[in-house]
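Q: Structure here, sequence nowhere to be found:
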């Protein structure tokens, strides 16, 4: 048996890139919403959940940037600049959370929801 997952292959074949991006943002946003009530907790298990969710969100944004910056990408320059600025904000805000300077994941959730609305 090959190492490929036939269900994942079929799903990726049936979904457009926009649908895949929407599903990804939906999943990471759900993870952020799930840790919202845990913010500020010192319990190790809850801290781990928070770190995972905000780290995953940062990773999603950081992995988008090469695609945004790709010269072949047909987005307008203004949209590219806006997305780069959002990525910078996401990184700075995530740093504030990880450094204990903030316990507010709401801005990250709001940004992702706005992106999801644009992908619909």
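A: Nice, thanks for sending it over. Please read all numbers here as calculations on a predicted model, not as lab measurements.
Q: alpha carbons only for contacts and neighbour counts from here, please
A: Fine.
Q: Which residue lies nearest the spatial centre of this protein?
A: residue 57 (3.5 Å; CA atoms, centre = their mean).
Q: Now it: which helix or strand?
A: helix 44-69 (DSSP states H and E).
Q: Show me what that helix is packed against.
A: If you count contacts as 3 or more CA pairs under 8 Å, 6 or more residues apart in numbering; DSSP states H and E, helix 44-69 packs onto helix 17-35, helix 77-98.
Q: buried stuff in the shortest one?
A: So the one you mean is helix 17-35. 21, 22, 25, 26, 28, 29, 31, 32, 33, 35 (16 or more other CA atoms under 10 Å).
Q: Repeat that for the longest one.
A: Residues of helix 77-98 classed as buried by neighbour count (16+ other CA under 10 Å): 80, 83, 84, 86, 87, 90, 91, 93, 94, 95, 97, 98.
Q: what angle sits between it and helix 44-69?
A: 160 degrees (axes from the mean of the first three to the mean of the last three CA atoms, to 10 degrees).
Q: try this one side by side with the last:
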């Protein structure tokens, strides 16, 4: 048994296809104009899942970045303190070497005063 499609059914199918194309065209135009492909989860559930996964990764990376910045600031401060301490040790060594070569008590007292000033830093 063969079925024939009536002209009325052909028009109805063409109208449905035209509506479908118009709807798809409107959706694509909305995506192009807004720059957003997925406005709500029902637009594309798989893409929504990917978006949420990437957002979680991004949030985790931001937390790690903030932790690294905090650690870097702490390390920079510690490095500066160590450089200052090294400078004090070098100055103390220089004063000690000068003290070995001192001949008078006045020179020794002057070097001792400088060492006391280093201790206050």
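A: Great, that's in hand. Keep in mind that this is a model prediction, so the values were computed, not measured.
Q: Superposed, what's their TM-score?
A: Scored against TM-score structural alignment, normalised by the length of the first structure, the superposed chains reach a TM-score of 0.31; 49 aligned residues with a CA RMSD of 2.5 Å.
Q: Name the nearest residue to the residue nearest to the centre of the first structure, sequence neighbours excluded.
A: residue 28 (5.9 Å; CA to CA, 6 or more residues apart in numbering).
Q: and the one you found, what is it in contact with?
A: Each residue near residue 28 of the first structure by CA atoms under 8 Å, 6 or more residues apart in numbering is listed here: 53, 56, 57.
Q: quick one: the closest residue in space to the second one that isn't next to it in sequence from residue 58 of the first structure, how far?
A: Read that as residue 56 of the first structure. Spatial nearest neighbour of residue 56 of the first structure, excluding adjacent residues (CA to CA, 6+ apart): residue 28 at 6.8 Å. Residue 28 of the first structure sits 10 Å away from residue 58 of the first structure, going by CA to CA, to the nearest Å.
Q: try residue 48 of the first structure
A: For residue 48 of the first structure relative to residue 58 of the first structure (CA to CA), the value is 15 Å.
Q: neighbour-wise, which of the two wins?
A: The neighbour comparison of residue 48 of the first structure against residue 58 (other CA atoms under 10 Å) goes to residue 58, with 21 against 11.
Q: just checking, residue 32 of the first structure touches residue 109?
A: Yes. Taking CA atoms under 8 Å as the definition, residue 32 of the first structure is a contact partner of residue 109 at 6.6 Å.
Q: coming back round to it: any chance of the helices and strands packed on helix 44-69 of the first structure in TSV with distance to residue 65 of the first structure as columns?
A: Converted to TSV, those look like this (distance: least, CA to CA, whole Å):
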stretch	distance to residue 65 of the first structure
helix 17-35	13
helix 77-98	7
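Q: These: which one's closest to residue 119 of the first structure?
A: Across these, residue 119 of the first structure has its closest neighbour in helix 17-35 (6.1 Å, CA to CA).
Q: and the angle from the closest one to helix 44-69?
A: 150 degrees.
Q: Distance from helix 17-35 of the first structure to the middle of the chain?
A: 7 Å (CA atoms, centre = their mean, to the nearest Å).
Q: Could you check which helix or strand contains residue 24 of the second structure?
A: Using DSSP H and E, residue 24 of the second structure falls in helix 7-34.
Q: which is the next helix or strand following that helix?
A: Taking DSSP H and E, what comes next after helix 7-34 of the second structure is helix 45-100.
Q: chain center to that next one: distance?
A: 14 Å.
Q: Tell me the helices and strands packed up against the next helix-or-strand element following it.
A: Next in sequence after helix 45-100 of the second structure, counting helices and strands by DSSP H and E, comes helix 105-120. Here helix 105-120 of the second structure touches helix 45-100, going by 3+ CA pairs under 8 Å, 6+ apart.
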